[in-house]
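Student: Have a look; sequence and predicted model below, questions after that.
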Amino acid sequence: MYFQDSLEYKSENIYHQKTREYFNEVMSSYNNGNYRSAVVMLYSVVICDLIYKLQELSDRYSDHIAISILEKIKQEQEENPTNPKWEKTLIDEVSTRTNLLEPQDKLNINYLRDSRHLSAHPVLDRLDILVKPNKETVRANMANMLDGLLCKSPILSNKIINTLLADLVSIEEQLVKQEDLERYLNSKYLTKINKPTEEKLFRDLWKFAFRLEDAQTNKHRIVIYNSLLILFRKELSFFVSLIQNDKNYYSQITLENPYILDLMLNFWSRYPVTYLHMDETVKVIIDNKVRENFDLFAKSVFLSDSLIEHFSKIRTRSSSEDFTPRMRDTETALLFSLSREQGITKEFLDLLIFLFRKSSSYSDGDYNFREFIIPYGKLFTKEQFIEILTAINENNQLYGRWDSRKDNPRLKKIIDESPYKDEFDYTQYSNFRF
């Protein structure tokens, strides 16, 4: 809406309280037509805001870059108390050593600095020895400073990853649900960073999630991975292009670590386009791994053109194996999540029933009933319940196992609590004993 472009609206979003208070003086001068005073004060506000942000990074996050910049300008002030050279040093240091200012922001600040000098310092060879800027120029300067600096959070430091990782460790046990973690990260970090910082953060999170193997990273890899997912979904097309344009970096993955491999397959299956941009060496390794391991194959959805096609491939491979392969709960959970997102839950449940029917030993039957039938009992249709009962009735590895004595009553209870409870004639299934 148009009012969101107003200076008044933008000034309400100034990050630091003292900066907001100082900016009110700029607004007062501007509204009263005192444009020269507005420019002079605006430049002072910018310098103060840079210092406030560095101080917060120093005090709250122990940011070494912020500390070193503050020490440098303090030393310059002490050496030349009357020389304002330290202001330029401050702007240059923040611009080159942090991500707080984008290139255009620095250009705008330099332009404001020049305007301030012309407004504050007499020029002897001019009729008006003090330059008076026009209203439009002053307003543009104010808008540029609000957008480029004053309304930004100070966490745009190059070292944001250190701050974020320490924070993740501290809140990991409190924010177990993904939606809670997402709300937390968006509120505290992701809504306050710019594109260069997003790119740097994504690269760092990728490295920690899929490459590093130190003890701390191993311990907290899941919350790091979940944070990467949240950031990736925020700007999906942007991050896909990053991967595409720097495949060498993003293809450096520790695939021999089973935990990293598991998460990597999960990520590729959720976002198959990212796998397309991997280096060929990665694809060769993955092809070999999934050929040798059914568990890895089952969750590698990205190797199929669609989830439906992948379900078909699982059926085909499980039928050709000498033994009945088992899908682990991690594979099942991923396939269930993807099937819900794509509206094909029925096809997913049909696959589970197919694998349950194929149980070739008592232990397979116990496992498949526990993992494939009970957790999804409330989702089965009448026809699917019939398929399950028929499978039990016809496969002695299902009806003859010891655990069927307690499992069959559990299944009947689920059916009796469904909308189809009065539509079953259990006498048709003589081997289904409850």
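Tutor: Yep, it's here. Nothing here was measured: the structure is a model prediction, and the numbers come from that model.
Student: Please make it C-alpha for all contacts and neighbour counts, starting now.
Tutor: OK.
Student: how much space between residue 351 and residue 413?
Tutor: Distance of residue 351 to residue 413, given as C-alpha to C-alpha, to the nearest Å: 23 Å.
Student: more crowded one of those two?
Tutor: Each of residue 351 and residue 413 has its neighbours counted (other C-alpha atoms under 10 Å); residue 351 has more, 17 against 13.
Student: which secondary structure element contains the more buried one?
Tutor: Element membership for residue 351, per DSSP states H and E: helix 345-357.
Student: before we move on, what about residue 333?
Tutor: In the assignment (DSSP H and E), residue 333 maps to helix 329-342.
Student: What is the helix or strand just after the helix holding residue 351 packed up against?
Tutor: Next in sequence after helix 345-357, counting helices and strands by DSSP H and E, comes helix 362-368. Using 3 or more C-alpha pairs under 8 Å, 6 or more residues apart in numbering; DSSP states H and E, the elements in contact with helix 362-368 are helix 345-357, helix 396-399.
Student: mind redoing it with 7 Å?
Tutor: With contacts taken as 3 or more C-alpha pairs under 7 Å, 6 or more residues apart in numbering; DSSP states H and E, helix 362-368 sits against helix 396-399.
Student: Pasting the second one now:
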Amino acid sequence: MYEFSVEQAANNIHDHRTKEYFREVMNNYFNGNHRSALVMLWTVVICDLVYKLQYLKDIHGDEKAESILDEMTEFQEKNPANPKWEENLLKEVFSRTSLLEAHELDSLQSLHRHRHLSAHPVISKADILFRPNREMVLSDIRIALDSVLTKPPILTKQVFKELAEDLEKVKDLFADNNQLKRYLESKYFRNLNEEVSSQIFKSLWRVTFKIEDERCDENRIINSRAVRILFDRNRETLTEYIRNNSPYFSEISDGSPLKHAVFFLGDYPHLFGLLSEATREVISAKAKSDIDLLAVSYFLSKNIAEHIDLLVQLIKDDYQYSFGGKNKIHISHIKDLIRHAESAGIKNHINKLLIVMYINATNFDAADQMFSQFIKPYITVFDASDIQLLIDGIGENNQTHWRGRGDGDHRLVVERALEVLDDFDVSEYRHLPEPEES
């Protein structure tokens, strides 16, 4: 850690009083007064812990914070000359809040020992006063900054209440997920330890996928975005947390919560198997009742090829000449399918699905839209079997070949047919237009 980065880290200290006190630490350090820097650094750490507890007590009504402060105040009043309360404060903050990890407690206790050696002469030693070197002081400064001083005061289990209220306020502000991620990361998630992260995830899961009330309905989208951001930060730990708490995470309500749960599980298919069997059955039934939900329910198939085939078969069986309008797959979900197919090396496997959607259009408007979205952009990669399926399907559904834009659109089909079909004769197909003369 270079000296300039100490200054940079100091800019991230949250409490303005702590930031002012820390300047004295820096001045002593940069001027070579290492002993004084250590003595002041410990004092700054203790002050900042008190400020954080006061914040939690005053703003969040945190009973644990209030209890710790009361105990330290009582000890200090009874023992005004005894600094033992400082060491007790550190231990109580570790044991009764989620602010400190075990390794941070150990490092801060080392800082306390260094402070004690620097402040108190040892008569039995030749060098009565301890002489800390520059590297030791720099290490202790970094420990103090990382473990306490730069952590936000809301870094306890109380953070969820403030996070939920904040998400409610900014739900219309951050349309871009990267913007929301940067905001949540800088304000809440940056210093989360595993315990608090898991507790927040558990609470977010509940308001997103479990609770049904007006407020949760209004904030379900922003909350589901936050759930994803938090899960992505620590997938392994939170996956194991879900595994160990399966009954809790299997509590998913019907309606909007279930729909959003399907979207979430579609992004993380490995989580589906961690839920209870009853919940998996409910989710499967819900997904299969809605073609758009089924499209993102990757957890129901062994691989992407099987999943695409599942969608094709369902459209043939349940949506013959009735696809589009209310019964459709959103274009963003089709693009996700295409991306997954490309990643699996089966890019052209999606073509059949694109064609089957179009040739089962329920009306002219649906056919117009689907040709524009799913046929025209991809027709140049359709092979002979794709084109033959498309031509035959157009002929069997008058909602495709009778529509006003049909002739213009289907000339593109004829052009591709001439390229990939041997001995193709457009005159054999009454529903197809003649190709334009070159």
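Tutor: Happy to help now that I have it. Being a predicted model, the structure only gives us computed values, none of them experimental.
Student: that older thread, the helix holding residue 333 of structure 1: average distance to aligned residues in structure 2?
Tutor: Once fitted to structure 2, helix 329-342 of structure 1 is off its aligned match by 3.7 Å on average (mean C-alpha distance after the TM-score superposition for structure 1).
Student: In that helix, which residues are buried?
Tutor: Using 16 or more other C-alpha atoms under 10 Å as the test for burial, helix 329-342 of structure 1 gives 331, 332, 334, 335, 336, 338, 339.
Student: and which of those is nearest to residue 44 of structure 1?
Tutor: Distance to residue 44 of structure 1, by C-alpha to C-alpha, is smallest for residue 338 among the buried residues of helix 329-342 of structure 1, at 53.6 Å.
Student: which residue packs closest to that closest one, ignoring adjacent ones?
Tutor: The shortest distance from residue 338 of structure 1 to any non-neighbouring residue, by C-alpha to C-alpha, 6 or more residues apart in numbering, is to residue 270 (7.3 Å).
Student: which secondary structure elements does the helix or strand hosting residue 43 of structure 1 contact?
Tutor: Residue 43 of structure 1 belongs to helix 35-61 when assigned by DSSP H and E. Applying 3+ C-alpha pairs under 7 Å, 6+ apart, we find helix 35-61 of structure 1 packed against helix 17-31, helix 64-79, helix 103-120, helix 135-145.
Student: got TSV for those, with mean neighbour count and distance to residue 296 of structure 1 too?
Tutor: Formatted as TSV, these follow (neighbours: other C-alpha atoms under 10 Å; distance: least, C-alpha to C-alpha, whole Å):
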stretch	mean neighbour count	distance to residue 296 of structure 1
helix 17-31	17	53
helix 64-79	16	43
helix 103-120	17	45
helix 135-145	17	51
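Student: nearest to residue 274 of structure 1, of these?
Tutor: helix 103-120 (29.4 Å).
Student: The closest one relative to helix 35-61, how many degrees between them?
Tutor: Taking axes from the mean of the first three to the mean of the last three C-alpha atoms, to 10 degrees, one finds helix 103-120 of structure 1 and helix 35-61 inclined to each other by 130 degrees.
Student: Determine the angle, from 0 to 180 degrees, between the helix holding residue 43 of structure 1 and helix 17-31.
Tutor: Orientation check (the same axes, to 10 degrees): helix 35-61 of structure 1 against helix 17-31 gives 170 degrees.
Student: Now do the alignment partner in structure 1 of residue 316 of structure 2 against residue 28 of structure 1, distance only.
Tutor: When structure 1 is aligned by TM-score structural alignment, residue 316 of structure 2 is paired with residue 319. From residue 319 of structure 1 across to residue 28 of structure 1, the span is 78 Å (C-alpha to C-alpha).
Student: One more: residue 192 of structure 1?
Tutor: In this view, residue 192 of structure 1 and residue 28 of structure 1 are 28 Å apart by C-alpha to C-alpha.
Student: how about stretch 231-248 of structure 1: buried residues?
Tutor: Result for stretch 231-248 of structure 1 [16+ other C-alpha under 10 Å]: buried residues 231, 232, 239, 240, 242, 243, 244, 247.
Student: who touches the last one in this structure?
Tutor: Applying C-alpha atoms under 7 Å, 6 or more residues apart in numbering, we find residue 247 of structure 1 in contact with 277, 278, 279.
Student: And the second one, what's its match in structure 2?
Tutor: Read that as residue 278 of structure 1. Residue 278 of structure 1 maps onto residue 275 in structure 2, by TM-score structural alignment.
Student: give the contact list for its match.
Tutor: Residue 275 of structure 2 is in contact with 246, 249, 250, counting by C-alpha under 7 Å, 6+ apart.
Student: circling back to that earlier point, kindly present the helices and strands packed on helix 35-61 of structure 1 as JSON lines, with separate columns for distance to residue 434 of structure 1.
Tutor: Formatted as JSON lines, these follow (distance: least, C-alpha to C-alpha, whole Å):
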{"stretch": "helix 17-31", "distance to residue 434 of structure 1": "70"}
{"stretch": "helix 64-79", "distance to residue 434 of structure 1": "68"}
{"stretch": "helix 103-120", "distance to residue 434 of structure 1": "73"}
{"stretch": "helix 135-145", "distance to residue 434 of structure 1": "75"}
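Student: closest one to residue 430 of structure 1 among the ones you listed?
Tutor: With C-alpha to C-alpha as the measure, helix 64-79 is the member of the helices and strands packed on helix 35-61 of structure 1 nearest residue 430 of structure 1 (74.4 Å).
Student: The next helix or strand after the closest one to helix 35-61, inter-axis angle?
Tutor: Where DSSP H and E defines the elements, the next helix or strand beyond helix 64-79 of structure 1 is helix 85-97. Counting by the same axes, to 10 degrees, helix 85-97 of structure 1 lies at 60 degrees to helix 35-61.
Student: What are the buried residues along helix 85-97 of structure 1?
Tutor: Going by neighbour count (16+ other C-alpha under 10 Å), the buried part of helix 85-97 of structure 1 is 86, 87, 90, 91, 93, 94, 95.
Student: average gap between it and structure 2?
Tutor: Looks like 3.6 Å for helix 85-97 of structure 1 (mean C-alpha distance after the TM-score superposition for structure 1).
Student: This completes my enquiry, with thanks.
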